[in-house]
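Visitor: structure, please.
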Amino acid sequence: MTTLGAVLLPQLPPERMRDVAQAADEAGLPELWLWEDCFLTSGVAAASAALAWTRQVRVGVGLLPAPLRNVALTAMEVATLHRLFPGRVHIGVGHGVQDWMAQVGARAESPMTLLREYVTALRALLAGERVTVHGRYVRLDRVALDWPPAAPAPVHVGAVGPRTLHLAGEVADGAILTGGTTPAQVSAARDRVLRGREAAGRADPPRITVYLHAATGPDAAARMAAEQARWGYPGGDDDRTVTGDAAEIAAQVRRWARAGADSVVLQPTPDDPDPEGFVRFVAQDVRALLD
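Guide: Got it, this is the predicted structure:
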């Protein structure tokens, strides 16, 4: 069965996070996802706080931009989260927005090479291995974590293009697809990831997570129209966004699930007036129609 989640957008001031995270936890939301977007909030700092404020919700970070972060530091932070909050952490890494990476002097000449080296090293470190690598971007000399995760720590890759989707299948534990991915594109993406699995000789199933733009409430249509314009989507495109009551949104979630999404994470509009109410709506109203 597809897992349901919601996004706590980084446009929300950090001091608002506690109320939203606790509302999600108390309502029984399975997954709450955070982002590390430049130059808003830190994904790891926000995740550690959200996990400490809650008791059961699983917290995902999607994505951590690989060019911005030394892989050993990321491994240390992710391992710490897994040791402190076992079974409640999902981590995704990606290329990062290239314009933002250029702003901070971290843009890679070959993002694909960097991501392959990065994910391979990160998974090895989290598995407790001692890693030596002399890559184009990742260089480690006998690095091992003193406190690796006590259980497997999956690493997901944010992917849009076919090469990155194939790479996710080869070297990662799953793929995270951006908001605006249509059901047809989810199906095609899953196929690309599975081809990567086959090429790498792996039999373990990948986890496909997709963000889905969603809005509810009396002004939902107007807010979603503004969101569609911001992203350049055709107006009223129900293959990229969803609006309406719980029944309408649940019906659309099923479409994305049938297309191959293992986890559908509903992404509110940045101007949603009640983010606490949104996570409660997803956890209680929409989820009740899916169980």
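Visitor: only C-alpha atoms for contact and neighbour calcs from this point on.
Guide: Will do.
Visitor: what's the burial count for residue 22?
Guide: 20 (other C-alpha atoms under 10 Å).
Visitor: contacting residues around it?
Guide: In this structure, residue 22 makes contact with 50, 53-54, judged by C-alpha atoms under 8 Å, 6 or more residues apart in numbering.
Visitor: ok, 6 Å please
Guide: Taking C-alpha atoms under 6 Å, 6 or more residues apart in numbering as the definition of contact, the neighbours of residue 22 are residue 54.
Visitor: what helix or strand is it located in?
Guide: helix 17-27 (DSSP states H and E).
Visitor: give the buried residues for the following helix or strand past that helix.
Guide: Going down the chain from helix 17-27, the next helix or strand is strand 31-34, by DSSP H and E. Using 16 or more other C-alpha atoms under 10 Å as the test for burial, strand 31-34 gives 31-34.
Visitor: ok, those residues vs residue 15, which is closest?
Guide: When those are compared for distance to residue 15 (C-alpha to C-alpha), residue 34 comes out closest, at 14.3 Å.
Visitor: mind checking the SS state of the residue nearest to that closest one when sequence neighbours are not counted?
Guide: With C-alpha to C-alpha, 6 or more residues apart in numbering as the criterion, residue 34 has its nearest non-adjacent residue at 4.9 Å, and that residue is residue 61. Under DSSP: H, G, I helix; E, B strand; the rest coil, the three-state class of residue 61 is strand.
Visitor: also this sequence, please, to line up against the first:
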Amino acid sequence: MTTLGAVYRPQLPPENLRSVVLAAEESGVDSLWLWEDCFLESGIATASAALAWTSRLNVGVGLLPVPLRNVALTAMEIATLDRLFPGRVTIGVGHGVQDWMEQVGGRVASPLTLLREYTEALKALLAGERVTRAGRYVRLTDVALGWPPAKPVPIHVGGFGVKTLDLAGEVGDGTILDASADLDQIRAISASREHPVVVYVETDSRDRAFVTDLVASVAGAGATSVILQQSATSEDPEGFVRFVGSLDGVSA
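Guide: A predicted model of the protein is given here:
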């Protein structure tokens, strides 16, 4: 069965998050996804709050831009979330929007090399390993988490470029496709790997038949999770999340 979720966009005020999270919890939405877009809201801080306000809801963070954050810190944050709220958090990483990374002094010559090194080190740390790496960008010496997750947390990798998506299939535990992906691309990606494929789909429609058909077509192309997102100008995220909750299960 393909699961169904919704996005709380970081263009919306942080103080409005709680009502949307509770609407997702109450309406049966499988997952609520949060983004760490520069320079809006922290993905980890919002995820922590969302998890604390709920008991059932799965919370996804996708994507964390890796040039913005030291890999050891990211591992510490993910491990803490998972130990506080076992099995309810999904993390995605990506190389970030390069113009934003330039603004913070984090842009690198080879974003793909950084993403590979970072993802591999992050997964090793979350698996409880003691890690020493001397990569082009990721350098760790005898680093191990004091409180690793009881079980390794799957790390998804997302993006839209061909090389990034190839890397996601190689080093990720899941792949995240943004709303620009068409059905042919979803089919090709889904057929080329055996791990979960999460697909964002942008729509402001609350026409049940239209959205049901839209979700079914994306699920039929191979998505294991379809995550509906409103446009940045939409004004009723709580109502939209409740609408998504009313659709849950239509993609079975």
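Visitor: superposed, what's their TM-score?
Guide: TM-score for the superposed pair, counting by TM-score structural alignment, normalised by the length of the second structure: 0.97. Supporting figures: 252 aligned residues with a C-alpha RMSD of 1.1 Å.
Visitor: TSV please, covering the buried residues of strand 31-34 of the first structure and showing distance to residue 148 of the first structure.
Guide: What follows is the buried residues of strand 31-34 of the first structure, written out as TSV (distance: C-alpha to C-alpha, whole Å):
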residue	distance to residue 148 of the first structure
31	23
32	24
33	23
34	23
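Visitor: pretty sure the residue nearest to residue 34 of the first structure contacts residue 91?
Guide: Yes - using C-alpha atoms under 6 Å, residue 61 of the first structure is in contact with residue 91, at 5.0 Å.
Visitor: so who does the residue lying closest to residue 8 of the second structure once chain neighbours are set aside touch?
Guide: Distance criterion C-alpha to C-alpha, 6+ apart; nearest residue to residue 8 of the second structure, sequence neighbours excluded, is residue 34 at 5.6 Å. Contacts for residue 34 of the second structure (C-alpha under 6 Å, 6+ apart) come out as 8, 43, 61.
Visitor: count of neighbours near the residue nearest to residue 88 of the second structure when sequence neighbours are not counted?
Guide: Closest residue to residue 88 of the second structure apart from its sequence neighbours, by C-alpha to C-alpha, 6+ apart: residue 58 at 4.6 Å. If you count neighbours by other C-alpha under 10 Å, residue 58 of the second structure ends up with 22.
Visitor: cool, residue 134 of the first structure as well?
Guide: With neighbours defined by other C-alpha under 10 Å, the count for residue 134 of the first structure comes to 10.
Visitor: tell me the SS of the spatially closest residue to it that is not a sequence neighbour?
Guide: In space, not counting the residues next to it along the chain, residue 134 of the first structure is nearest to residue 140; the distance is 6.6 Å by C-alpha to C-alpha, 6+ apart. In three-state terms, and counting by three-state DSSP, residue 140 of the first structure is strand.
Visitor: which residues of the stretch 1-150 of the first structure fall in strands?
Guide: Assigned by DSSP state E, counting those that start in this stretch, the stretch 1-150 of the first structure shows strands spanning 3-7, 31-34, 58-65, 89-94, 131-134, 139-143.
Visitor: who are the packing partners of the last one?
Guide: Under the contact definition 3 or more C-alpha pairs under 6 Å, 6 or more residues apart in numbering; DSSP states H and E, strand 139-143 of the first structure sits against strand 131-134.
Visitor: how about residues contacting the strand it packs on?
Guide: 139-143.
Visitor: one more time with 10 Å, if that's ok
Guide: Counting by C-alpha atoms under 10 Å, 6 or more residues apart in numbering, the neighbours of strand 131-134 of the first structure from elsewhere in the structure are 117, 121-122, 124-125, 138-145.
Visitor: and these, which are buried?
Guide: Among the contacts of strand 131-134 of the first structure, those classed as buried by neighbour count (16+ other C-alpha under 10 Å) are 117, 121-122, 125, 138-140, 143-145.
Visitor: now the residues you listed in a markdown table, with distance to residue 73 of the first structure?
Guide: What follows is those, written out as a markdown table (distance: C-alpha to C-alpha, whole Å):
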| residue | distance to residue 73 of the first structure |
| --- | --- |
| 117 | 15 |
| 121 | 12 |
| 122 | 10 |
| 125 | 11 |
| 138 | 12 |
| 139 | 13 |
| 140 | 12 |
| 143 | 11 |
| 144 | 11 |
| 145 | 10 |
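Visitor: pretty sure residue 174 of the second structure sits against residue 155.
Guide: Yes - contact status for residue 174 of the second structure versus residue 155: in contact at 6.6 Å, counting by C-alpha atoms under 10 Å.
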